[in-house]
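In: my questions concern the predicted model and sequence given below.
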Amino acid sequence: MEDLMLRFQDAATYDKWVSNEMKFNDPKVAEVLAEAGKILKNPDYVGDVAAIATTTFQDGGAGIVDGSCAMHRQASFIGGILAGDYGAEIVTPADTDVEGGITTFYFPGVSADNKPALGGGEFVGAFSDRPEVQAVQLYLTTADWNNKKASLGGWFSAHLGLDTANVADPVNAVAVEILQNATTFRFDASDLMPAAVGAGSFWKEMTAWVAEDKADKAVLDAIQASWPAS
């Protein structure tokens, strides 16, 4: 939903959806859910639609390894999971001659110049304003630190000075390119919404949407009804 909301609507609309200034059952949200349904509820694309609700995100990508699935939309950490748990060989997009190699690509926008990015992130907080603490915080913002940290593996950032040559994981290297070239970035909507919605009714109702084929309108109305009054 979040990926498609950023693509079929603009960033300002996304922000209003997150804050509930635009209601969860607004026609613009309904439009996006219908677009999601064209993919997620199409058995020719996903096989057993109801099984989506009981398939872990780790197992969701297993079909790419055994060849039963062509594409899997997932976060950047999926490369490590597929390699570690399923023995996949993760390659760069340029490694087209690697037999059985698995690579990644940007989930496109609705036009060539529309390149939104959705993600999560970490923040550094300080509990002292001492000069040496501020100096460390400042150093963490430099290209020098970001490149050295990334070269250790298992980490990357959106720093424009981060060289993808220092990012060992091919999936993470693509993620860096996506972040550096994004026209818009937004954090995951469910993470920003009140917990009762983002970690509650949103999950519950979307599960019913795929597992029980609950109607779009009923799903959106139920989520909106669960939004805290304050």
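Out: All right, it came through fine. Note that the coordinates shown come from a computational prediction; the quantities given were computed from them, not determined experimentally.

In: from here on, just use CA atoms for contacts and neighbour counts.
Out: OK.

In: Glu49 contacts Asn42, doesn't it?
Out: Quick fix: residue 49 is Val, not Glu. Yes: taking contacts as CA atoms under 8 Å, Val49 lies within contact range of Asn42: 7.2 Å.

In: which one of those two has more residues nearby?
Out: Val49 (19 against 13; other CA atoms under 10 Å).

In: scan this structure for its longest helix.
Out: helix 27-40 (DSSP state H).

In: so which residues of the chain form strands?
Out: Remark: strands assigned in the chain by DSSP state E are 116-119, 184-187.

In: can I get those strands in CSV with distance to Asp221 and mean neighbour count?
Out: Shown next, in CSV, are those (distance: least, CA to CA, whole Å; neighbours: other CA atoms under 10 Å):
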stretch, distance to Asp221, mean neighbour count
strand 116-119, 25, 20
strand 184-187, 24, 15
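
In: before we go on, here's another structure to hold up against the first:
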Amino acid sequence: GVVAKANSKSTIWYRPDSLKELGAQPPKTWEELLSLTKKYKDAGKTPWAVGAGDGWPLTDWFESIYLYKYGPDKYDKLFAGDLPFTDPSVKGALQEMVKIINGENVPGGIERALGTAFVDSIGQVFGTNPKAELYYEGGFVGGIALGEVNPKLRVGKDIDFFPFPTIDPQHGQPLLGAGDVAVAFENNDDVKKLMEFLASPEAGTTWVSTGAIVSPNKGVELSAYPNPLVRKEAQQVREAETFAFDGSDLLPGALGTEWPTVLQGVIKTPDKIDQLLTEFQDQASAEFGA
């Protein structure tokens, strides 16, 4: 197979003018991010928007926190079924997650967030009438914000991103990401030519010109990217020492669709984390054959 396209999911989106007005800088650590969240609240602003109605953005939140807090080795074990979801580390990451995703920090509270779709939540930060200040999701947010939500956004003034902040310094800044793999099912000359083309800088250059994706091919020049946001994302992917693939996309069977539902339950009833994880692990044990 050939990894034909990729995206970073280690990006936190913000409005630079809003941050400047607050007198703040992009945070470099998790504690600084929590402090920025509080600073926005103290200023009478709603810090975060979350499209929890779709579920999958919550999986990316969890994965980023887990990866940055516990490192890529433990992350890989968890999503390969070699570490149970009842391991204390999972609860530890979820407890960090609800420090941000709670009723005080999102427009209309948790119930409203659970009824808000992904693209609509981008609009809560980058629409013409913003209701929140910060947004976590992958590099594709920029293209959606500029293309669908608010074409009048000015890059560097109304929209930008900073890297997901360090949680445990010993793990540094691994990159959470996802990608699409082209797989050949037949072995003939035409298929080989197509696969070779998809693996080439030429194909990557054509694809990245859309501004929607990043090519994992280092032969694709950064100048091929059509705007500063996707160029910045491409550089982040290119310079990453560790690339951790989206864990929920790797879960077998029904686990991949059930896990977002578990996380919706976590943000709605954080006092039931243990129960939710125990029930999910029962399913995981069956799927992984433990």
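Out: Arrived safely, thanks for sending. Given the structure is predicted, the values throughout are model-derived calculations rather than measurements.

In: next, count neighbours for Glu186 of the second structure.
Out: Glu186 of the second structure: 9 surrounding residues under other CA under 10 Å.

In: which residue in the first structure aligns with it?
Out: Mapped onto the first structure by TM-score structural alignment, Glu186 of the second structure lines up with Ser128.

In: and Val90 of the second structure, by the same measure?
Out: Val90 of the second structure maps onto Val29 in the first structure, by TM-score structural alignment.

In: roughly how far does its match sit from Thr207 of the first structure?
Out: 17 Å (CA to CA, to the nearest Å).

In: check contacts around the corresponding residue of the second structure for Tyr14 of the first structure.
Out: In the second structure, Tyr14 of the first structure lines up with Tyr75, judged by TM-score structural alignment. Shown in contact with Tyr75 of the second structure (CA atoms under 8 Å, 6 or more residues apart in numbering): Glu63, Tyr66, Leu67.

In: from these, keep the buried residues only.
Out: Glu63, Tyr66, Leu67 (16 or more other CA atoms under 10 Å).

In: correct me if wrong: the last one contacts Pro174.
Out: Yes: taking contact to mean CA under 8 Å, the distance of 7.5 Å between Leu67 of the second structure and Pro174 places them in contact.

In: common neighbours of these two, please.
Out: By CA under 8 Å, 6+ apart, no residue touches both Leu67 of the second structure and Pro174.

In: quick one: map Ile217 of the first structure onto the second structure.
Out: Ile isn't right for residue 217 of the first structure; it's Lys. Checking with TM-score structural alignment, Lys217 of the first structure has Asp274 as its match.

In: its match contacts Lys91, doesn't it?
Out: Yes: between Asp274 of the second structure and Lys91 there is a contact under CA under 8 Å: 7.4 Å.

In: off-centre distance for stretch 265-284 of the second structure?
Out: Stretch 265-284 of the second structure sits 21 Å away from the centroid of its parent chain (CA atoms, centre = their mean, to the nearest Å).

In: so for that stretch, first residue to last residue, what's the gap.
Out: 17 Å.

In: just stretch 160-179 of the first structure next, same as before
Out: For stretch 160-179 of the first structure, the separation between the terminal residues is 9 Å (CA to CA).

In: contacting residues around it?
Out: 76-77, 79-80, 90-92, 103-106, 117, 142-143, 146-148, 150-151, 153-158, 180, 185.

In: buried members of those residues into ChimeraX, please.
Out: Per 16+ other CA under 10 Å, the buried members of these correspond to this ChimeraX selection:
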select :76,79,80,90,91,92,103,104,117,146,147,150,151,156,157,158,180
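
In: circling back: residue contacts, the residue nearest to the match of Val90 of the second structure when sequence neighbours are not counted?
Out: Closest residue to Val29 of the first structure apart from its sequence neighbours, by CA to CA, 6 or more residues apart in numbering: Met5 at 7.4 Å. Met5 of the first structure makes contact with Tyr14, Val29, Val32 under the criterion CA under 8 Å, 6+ apart.

In: Met5 of the first structure -> the second structure?
Out: Looks like Met5 of the first structure aligns to Tyr66 there (TM-score structural alignment).

In: can you give me the neighbour number for the match of Val90 of the second structure?
Out: Considering only other CA under 10 Å, Val29 of the first structure is surrounded by 22 other residues.

In: likewise Ala182 of the first structure?
Out: Neighbour tally, Ala182 of the first structure, other CA under 10 Å: 16.

In: what of Phe8 of the first structure?
Out: Phe8 of the first structure, neighbours per other CA under 10 Å, totals 18.

In: what do you get for Leu22 of the second structure?
Out: As a burial measure, Leu22 of the second structure scores 13 neighbours (other CA under 10 Å).

In: these two touch, right, it and Asp42?
Out: No: using CA under 8 Å, Leu22 of the second structure is not in contact with Asp42; the gap is 10.3 Å.
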